[in-house]
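Novice: sequence and predicted model, in that order:
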Amino acid sequence: MTVHLELRSITKRYPGVNALQGVSFMVEHGRTLGLVGENGAGKSTLLDIISGVQSPDDGDLLLHDMPWAFHGPAAATRAGIFRVHQEQALILVYPIYQNLFLGLEKHFTRNGVIGFSRMRAHAGRIFDELGISLDPRLITGTLNFGTRQLVEIARVVAQSEILKIERPLILLDEPTASLSGPELQLFYRIVSLLKTRFNASIIFISHRLDEVLHLCDQILVLKDGQVIDADVTEPTETRLHSLMVGRERPTDFYATNRQRTAFGPPVLEVTGLGSGAFSDVALSVREGEIVGIGGLVQSGKTELGRAILGVEAGRGDIRILGKDVSALPASGRIDLGIGYVPLHRHRDGVMLGRSIRDNIVLPSLRRFTRSGFFSVSQARAFADERMAELKVKAPDSDTLVGSLSGGNQQKVVLAKWLARNPALMVIDNPTRGVDAGAKEEIYRLLRDITHTGCAVLLISDDLVELIELSNTIYFMANGKLSEPVAADPHSKPKEQDVISMMF
């Protein structure tokens, strides 16, 4: 057995919390280690240490059996450690090929002039090797999020070749959170190529436990900053869930028996709605109903949600509580009772550099303002109540959102809208990058708000989630909406019966 990376008793402390406590494990050369755990278990902190972003307070790291202390991510990259983040690090105004070799331009420079043609040719060859059909001259920002994620992975291969790294270690942090359909299958093939053709070892983090079971040779479970199991024997989704959260996963994880089945009048009515991404959409969502929208990446479903909110231009009629809002901006629609959970929470959902309190009260500022003065004490008390309701794990509401785990950040996004008692929630992939325990809590929240009368338009890439949570389901393919599919709690459609509607 050749050990590529070994961690010995790694500990990392932050004020008021031990993020990692005595973590030890090994990654064998040419194998894939799956790293699973709830949000806040310490997974991202662990990757920060391996990739040189953070230094441990105690413990040792060995690379190829040699002690190693990284001095920043650039040093880790030169040593052959590459990280693909869930939240991407690409420059959107650059062509794809420039992103592939970002920071390594000197390798294409002669007499002070960058050889862009050689750079493009090299990028094209990398794409050919990986089976990615993409023109490297395209501007990166014109790609959808899932395709950009494949570019991130291609960049790892490109940079390891330029740096002449014979045995790269690749850290994949939730790389599939925005992938579906053909892109997901391509990702699986690329992971196999990384090991066989490019001689890589991989650490793979995902909340999709079926993917972990499919892709990984060994699975390590973290809980509260400690290793619970360094090599799970006979792993199953149920077994992993139990190790991660300390309890068995409920048989009825989606609690369909507690779904609402009687609905009030329409809250949202859409007729003849169209945009550059979809056309002639007609649907309604009634009081207390969850209507699901499924489809592949770039099907138009995310753009539909944004058009209903009013942040994306659309043609057609939109009514909220019987009022025509087609000509209203997003602010006017929010005043009428819309809440919106976006697909990309870091970009559109939260202010990472501000406190939990600031984020939660942002849509409700007038509530805490009297005679031009803002009451910080009232806002703090209000935010503390919302944190308790949604079980946000943080020392207090002054904690910066950027320091929270992905699941807790998503709860903050939900909290700021639920605090307004919305009539309609448009929610795009609410459990993207969220662990099983946080998923269970978010599902409970969605059920609970329907029983208060809130209507929910649920957009999701997770087909099982869509089927189990929704009362009615539509699918988008090439910008067209399907006929509705009934999803009564007692007679849910099967995945195999509806998946063809996504193509």
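Specialist: Structure's in. What do you need? Numbers count the residues shown, from 1 in each chain.

Novice: alpha carbons only for contacts and neighbour counts from here, please
Specialist: Noted.

Novice: can you classify residue 158 by secondary structure?
Specialist: helix (DSSP: H, G, I helix; E, B strand; the rest coil).

Novice: same check on the one 3 residues further on?
Specialist: For residue 161, the assignment made with three-state DSSP gives helix.

Novice: what about it, neighbour count?
Specialist: By other CA atoms under 10 Å, 14 other residues sit near residue 161.

Novice: that one and residue 264, how far apart?
Specialist: 60 Å (CA to CA, to the nearest Å).

Novice: ditto for residue 351
Specialist: In terms of CA to CA, residue 351 sits 35 Å off from residue 264.

Novice: higher neighbour count, these two?
Specialist: Taking neighbours as other CA under 10 Å, residue 351 and residue 264 compare with residue 351 leading, 18 against 13.

Novice: I'd say the more buried one and residue 359 touch.
Specialist: Yes: judged on CA atoms under 8 Å, residue 351 makes contact with residue 359 at a distance of 6.6 Å.

Novice: which ones are touching residue 358?
Specialist: By CA atoms under 8 Å, 6 or more residues apart in numbering, the contact set of residue 358 is empty.

Novice: so it lies in a helix, does it not?
Specialist: Yes: assessed by three-state DSSP, residue 358 belongs to a helix.

Novice: got the contact list for residue 244?
Specialist: Residue 244 neighbours (CA under 8 Å, 6+ apart): 36-38, 221-223.

Novice: hmm, I was thinking of residue 203
Specialist: Applying CA under 8 Å, 6+ apart, we find residue 203 in contact with 27, 32-35, 169-172.

Novice: can you rerun that using 7 Å?
Specialist: Neighbouring residues of residue 203 by CA atoms under 7 Å, 6 or more residues apart in numbering: 32-35, 170-172.

Novice: another one to put next to it:
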Amino acid sequence: MSQESIALRAAGISKNFGPVHALRGVEVELRSGEVTALMGENGAGKSTLLKILNGDYRPDGGSLEIDGRPVEFSDPSDARRAGLRVIAQEPEIIAAVSVAENIFVGDLGGVGFNRRALIERTRTELRRWGFDRALRADALGSDLSPAQRQLVEIMRAVVSRPRIICFDEPTSSLGDEEVALLFSLIRQLQDDGVAVAYVSHRMAEIFQLADRITVLRDGAFVGTKRVSETDHDDLVRMMVGRDLEKFFHRDRAALGETVLELIGVGNEHVTDVDLTVRAGEVVGVAGLVGAGRSELMKTIAGDYPATAGRIVVSGEVRSIRQPSDSIRAGIGFAPEERKAEALLLQRSVRDNAALVVLKSLARWIFVRGRAERALAQEYIQRLRIRTPSSEQLVGNLSGGNQQKVVLARWLATKPRLLLLDEPTRGIDVGAKSEIYAIIDELAHQGVAVIVVSSELPEILGVSDRIYVMSDGRISGELDRKDATEERILALAMNDISA
């Protein structure tokens, strides 16, 4: 089969939800043996398009063809029978059964299936795709890490030998090793002539993997380009309709008092950590996955109490044994897993924004609704949260706007220190720029900020100083003017010769 053969063509695809035009005349071609990246800001229509390809939605207009033949999908089973699989960003795992049963769910042959044979079959598949060191066929779903859960979801798709496979932000929960395994798998799929669609906000991944890039904006098709014919700035212009002349909004603010000082802080997650951050300073924390960055943030926030050393906040030694202690110390914490750990997805923007300051909004035991609505509206306007109203369910917002709601909650407490763990994870380039602007504004207002990020350009762009972690320890400290990606990586890998 030719590399140029079109496995899937979506022509003039439109989808409306009431008065909202989610897709308008979208054109996409997926070619056998190629990776086509689908790019666009949150709300551009990528997820809606994938749901149409998966049979979750039926388009209101346009047509789908596979190998030149018209197809219509009533549900996901139709798509699977046609050889098309979509790998969701948030995998569905059955906790009480094995990895093998999770991978082959729906293909177990009834209650009398041979479990031993299934385990061996799974081990064979794991070896074939290079996942055998990352997953055990007999491990329980309940014991899997977020990264392993995502790998199970990927395996579930590839064992069915699809002709067309679509990945939706597949690396959002993966570490560097798992990302390398995924890229190797995708290249195997290409060698087998599979057509691949790849959705990601991470530009580096796109330029490493993709052959072509199709850009959507506001539900409409903007264009398709070969990777060799475009660059980062060109893609940003296509996605947001403007130049991001100053993508990282960071001008060093005047520094004030030392807001946080860690002296030999340790517990089962981190060891002998010394760290300072001053008012008006943005401090970055870098390191490889598993280095202890998130664990350090949770230690400061009281989720993982320190068992050694001292935590000093504005000159006062504080005992931070639980999150309420850190809140009283003037510390706000936006965790990496905002949906699981920070947001009440089935509650409104108003409820989420006011959650930590309800006591201050109450008269006697009753929360004053007017005051709560006023607070929510203040931060909707200040942070430019795109929502129909403060009563909108947070679960219905885009990732960037969800993150702004988390920030609103902590800004309402007037924090001395704000901890941001992967604040732009899963967020499009336009929303990232807005988050960076908020961080810069907070620093100029005298707030101390610590940012954890896996994206080195982001750490370099927003930070005044950078601490690098390795194996739960601080392995080095760099000033903004001295920091480079190479120096950060050398410290992250404890490569003292670099």
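Specialist: Received, thanks. Because the structure is predicted, anything quoted here is derived from the model rather than measured.

Novice: can you give me the helices in the stretch 301-450 of the first structure?
Specialist: 301-309, 330-336, 356-361, 376-390, 406-418, 436-451 (DSSP state H, counting those that start in this stretch).

Novice: so for residue 329 of the second structure, what's the nearest residue that isn't a sequence neighbour?
Specialist: residue 313 (7.0 Å; CA to CA, 6 or more residues apart in numbering).

Novice: count the residues that sit near the one you found.
Specialist: Neighbour tally, residue 313 of the second structure, other CA under 10 Å: 22.

Novice: ok, residue 208 of the first structure next?
Specialist: 19.

Novice: repeat for residue 34 of the first structure
Specialist: Using other CA under 10 Å: residue 34 of the first structure sits among 26 other residues.

Novice: if I pick the corresponding residue of the second structure for it, what's in contact with it?
Specialist: Per TM-score structural alignment, the equivalent position to residue 34 of the first structure in the second structure is residue 37. Shown in contact with residue 37 of the second structure (CA under 7 Å, 6+ apart): 197-199, 206, 210, 212-214.

Novice: next: residue 269 of the second structure.
Specialist: 292, 295, 472.

Novice: the first structure: which residue goes with the last one?
Specialist: Alignment note: residue 472 of the second structure maps to residue 479 in the first structure; criterion TM-score structural alignment.

Novice: so that match is in contact with residue 279, correct?
Specialist: Yes: Residue 479 of the first structure lies in contact with residue 279 (CA atoms under 7 Å); the separation is 6.0 Å.

Novice: neighbour-wise, which of the two wins?
Specialist: The neighbour comparison of residue 479 of the first structure against residue 279 (other CA under 10 Å) goes to residue 479, with 22 against 19.

Novice: leaving out chain neighbours, which residue sits closest to the more buried one?
Specialist: residue 278 (3.7 Å).

Novice: how about the strands of the stretch 401-503 of the first structure, start to end?
Specialist: Remark: strands assigned in the stretch 401-503 of the first structure by DSSP state E, counting those that start in this stretch are 424-428, 455-459, 472-477, 480-481, 485-486.

Novice: report the mean deviation for the fourth one after fitting onto the second structure.
Specialist: Between strand 480-481 of the first structure and the corresponding residues of the second structure, superposition yields a mean separation of 1.8 Å, by mean CA distance after the TM-score superposition for the first structure.

Novice: so what's the gap between that strand and the chain middle?
Specialist: 25 Å (CA atoms, centre = their mean, to the nearest Å).

Novice: which other helices and strands contact it?
Specialist: With contacts defined as 3 or more CA pairs under 7 Å, 6 or more residues apart in numbering; DSSP states H and E, strand 480-481 of the first structure has no helix or strand neighbours.

Novice: mind listing what the aligned partner of residue 213 of the second structure in the first structure touches?
Specialist: In the first structure, the residue matched to residue 213 of the second structure (TM-score structural alignment) is residue 219. By CA under 7 Å, 6+ apart, residue 219 of the first structure lies in contact with 33-35, 230-232.

Novice: so which helix or strand takes in the nearest residue to residue 219 of the first structure once chain neighbours are set aside?
Specialist: Nearest non-adjacent residue to residue 219 of the first structure, counting by CA to CA, 6+ apart: residue 34, 4.5 Å away. Per DSSP states H and E, residue 34 of the first structure falls inside strand 32-36.

Novice: by how much does that strand deviate from the second structure on average?
Specialist: With mean CA distance after the TM-score superposition for the first structure, strand 32-36 of the first structure averages 0.9 Å from its match.

Novice: next secondary structure element downstream of that strand?
Specialist: helix 43-50.

Novice: what range does that following helix cover in the second structure?
Specialist: Using TM-score structural alignment, helix 43-50 of the first structure pairs with 46-53 in the second structure.
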